[in-house]
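J.: coordinates only, sequence not included:
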């Protein structure tokens, strides 16, 4: 599966990562990695002759915009923006079930699932104040409903997700915590959702306000160009347009607003 370069300069490479692909690997024989397709297999190592610096991560099953720095100073500049929450990240996702609100904020801490603490494979949203511990960290995700419909015979909802924080598996566990796992998420559906050919989570846009090189990178809508998804989808209601780049940008403006008049809103917090 090819890796599409969306942008390249002396400082950064930004790619559209395919789903079910690693970012890098210590195994020099592993070819299913972003680095294998765009650079040398050992590019993620400091000992490489042309090292790359990954200033963000995407899960193996997640597709979309991935920013990679070509040098340490560029990595530091981008890293400060990510750490200071000065970036804007937008994800498209298809959720199981029909979401009852139109706009929502999920404010559940995220920490390691105690049942898998030995491997740190799974994370857990802390939905009760009494369950908080020193290892869980504050996390916030904004959810905007785009379209409802049916995947096969099952109700489903297309949403735009905006993570305010950047915890491991944050979007996946926050969606699970409100009762709507991401379509095809084998891990957070307790290994039940295995029929879809992929997990439907895609990083569709990244805004990185670098002073000398401001970046606003966006991919095309990834799901409806996939015939395997398209043949399974039956639309019901469209709340916000998103299938063209222009429409998606306008919808990003909606999710960026602190309050949207006339929209059914829901807040989720351990304090509720």
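T.: Yep, that arrived. From a predicted model like this one, the values you see are computed outputs, not experimental measurements. Residues are numbered from 1 along each chain as shown.
J.: C-alpha only now, for contacts and for neighbours.
T.: Fine.
J.: Just give me the neighbour total for residue 69.
T.: 25 (other Cα atoms under 10 Å).
J.: Hmm, residue 141 is touching residue 109, no?
T.: No - the criterion here is Cα atoms under 8 Å, and residue 141 misses it with residue 109 at 10.6 Å.
J.: who's more crowded, the two?
T.: residue 109 (25 against 20).
J.: Now the residue lying closest to residue 94 once chain neighbours are set aside: which helix or strand?
T.: In this structure, residue 94 finds its nearest non-sequential neighbour in residue 158, 4.4 Å apart by Cα to Cα, 6 or more residues apart in numbering. Using DSSP states H and E, residue 158 sits in strand 154-163.
J.: counting contacts, what elements does the next helix or strand after that strand pack onto?
T.: Along the chain past strand 154-163, the next helix or strand (assigned with DSSP H and E) turns out to be helix 170-177. Applying 3 or more Cα pairs under 8 Å, 6 or more residues apart in numbering; DSSP states H and E, one finds that helix 170-177 contacts strand 123-126, strand 141-151, strand 154-163.
J.: want to compare, so here's the second one:
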């Protein structure tokens, strides 16, 4: 059984500052924990209640349902939790731009970010750059929404205008999603294999001026209805699907 201090330490990971200082985060549910255990990332703790559906061969520490509720961020805890170490993703940033990546500027909704990470994993995106004012990729709600994709998809929190400017200088095509841009359906694979970055702005303010300044071009998603806009995760998903369908993923 975990001690009171261990339980408090897990609860403290709800706070972004604590997560960054400790370089740890929590993941809940059999699917997420299964992905975590197979990721090769450091496991700092593995907990399960007696009535959970955790595999019997997992070396999980037994906890009471009451203590699991205290550690969990969910209203109905699934009874399985792992505390994982954050990887040193910055050291994995390639010296040359990824062939196919996303950039997220100022996204605040954890569910949207988690869904984007999961969708990017589906379409084979090679990485996601997020601005420093975007929600923490290791926020519990983000991790939950990724359904394990957080362990496969590199997400780099960076000085976004600087990084995108550097990528553009190295030959990448930085495409900002904007209502005044060219129609997404008109995209063609005519960039001689140049790396591509799609930039999605915040749900309320769009792409910031500093990021707009380093975009190579702008694209928009044509629609025929009356809604003013799409949410960020839906827009990002449509762009990724269009790129994939147009054969742009691999240049």
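T.: Everything's here; your move. It should be emphasised that the depicted structure is a prediction, and the values quoted were computed from it without experimental measurement.
J.: TM-score for these two?
T.: In this superposition the chains share a TM-score of 0.26, using TM-score structural alignment, normalised by the length of structure 2; 111 aligned residues with a Cα RMSD of 6.0 Å.
J.: Switch the helices and strands packed on helix 170-177 of structure 1 over to JSON lines; also include distance to residue 76 of structure 1.
T.: Formatted as JSON lines, those follow (distance: least, Cα to Cα, whole Å):
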{"stretch": "strand 123-126", "distance to residue 76 of structure 1": "27"}
{"stretch": "strand 141-151", "distance to residue 76 of structure 1": "25"}
{"stretch": "strand 154-163", "distance to residue 76 of structure 1": "21"}
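J.: Ok, which of these comes nearest residue 7 of structure 1?
T.: strand 154-163 (21.9 Å; Cα to Cα).
J.: now the strands for the stretch 51-200 of structure 2?
T.: When assigned using DSSP state E, counting those that start in this stretch, the strands of the stretch 51-200 of structure 2 occupy the ranges 61-63, 80-85, 100-105, 128-131, 155-158, 173-183, 196-201.
J.: what's the angle from the helix or strand hosting residue 35 of structure 2 to strand 80-85?
T.: Secondary-structure element containing residue 35 of structure 2, defined by DSSP H and E: helix 30-37. Put simply, helix 30-37 of structure 2 runs at 30 degrees to strand 80-85, going by axes from the mean of the first three to the mean of the last three Cα atoms, to 10 degrees.
J.: So which elements touch the helix or strand following helix 30-37 of structure 2?
T.: Using DSSP H and E, the helix or strand that follows helix 30-37 of structure 2 towards the C-terminus is strand 43-49. Judged by 3+ Cα pairs under 8 Å, 6+ apart, strand 43-49 of structure 2 is in contact with strand 61-63, helix 65-71, strand 80-85.
J.: and these as TSV, adding mean neighbour count?
T.: Below are those laid out as TSV (neighbours: other Cα atoms under 10 Å):
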stretch	mean neighbour count
strand 61-63	17
helix 65-71	17
strand 80-85	22
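J.: So for residue 182 of structure 2, which of those sits nearest?
T.: strand 80-85 (41.9 Å).
J.: Could you list every helix and strand in contact with that closest one?
T.: By 3+ Cα pairs under 8 Å, 6+ apart, strand 80-85 of structure 2 packs against strand 24-28, helix 30-37, strand 43-49.
J.: which one of those is the most hemmed in?
T.: strand 24-28 (a mean of 26; mean count of other Cα atoms under 10 Å).
J.: Now do that one and strand 80-85, the angle between them.
T.: Using the same axes, to 10 degrees: strand 24-28 of structure 2 against strand 80-85 is 160 degrees.
J.: what packs against strand 24-28 of structure 2?
T.: Secondary elements touching strand 24-28 of structure 2 (3+ Cα pairs under 8 Å, 6+ apart): strand 80-85, helix 140-146.
J.: Could you dump the ones you listed into TSV with distance to residue 26 of structure 2 added?
T.: Output for these, formatted as TSV (distance: least, Cα to Cα, whole Å):
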stretch	distance to residue 26 of structure 2
strand 80-85	4
helix 140-146	7
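J.: With residue 239 of structure 2 as the reference, name the closest of the ones you listed.
T.: helix 140-146 (18.4 Å).
J.: tell me what the closest one is packed against?
T.: Using 3+ Cα pairs under 8 Å, 6+ apart: helix 140-146 of structure 2 touches strand 24-28, helix 110-123.
J.: Give me the buried positions along the last one.
T.: By neighbour count, with 16 or more other Cα atoms under 10 Å as the criterion, the buried positions of helix 110-123 of structure 2 are 110-121.
J.: follow-up on the earlier one: and the helices and strands packed on strand 24-28 of structure 2: which comes nearest residue 105 of structure 2?
T.: Nearest of those (Cα to Cα): helix 140-146, 15.9 Å.
J.: On the C-terminal side of the host helix or strand of residue 246 of structure 1, identify the next helix or strand.
T.: For residue 246 of structure 1, the host element (DSSP H and E) is helix 245-256. The C-terminal neighbour of helix 245-256 of structure 1 among helices and strands, as given by DSSP H and E, is strand 265-269.
J.: Count the neighbours of residue 103 of structure 1 for me.
T.: 22.
J.: Settle this for me: it is touching residue 141, isn't it.
T.: No - if you go by Cα under 8 Å, residue 103 of structure 1 and residue 141 don't touch, sitting 10.9 Å apart.
J.: As CSV, the strands of the stretch 51-200 of structure 2 with distance to residue 146 of structure 2 would be great.
T.: Output for the strands of the stretch 51-200 of structure 2, formatted as CSV (distance: least, Cα to Cα, whole Å):
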stretch, distance to residue 146 of structure 2
strand 61-63, 25
strand 80-85, 15
strand 100-105, 16
strand 128-131, 13
strand 155-158, 12
strand 173-183, 23
strand 196-201, 18
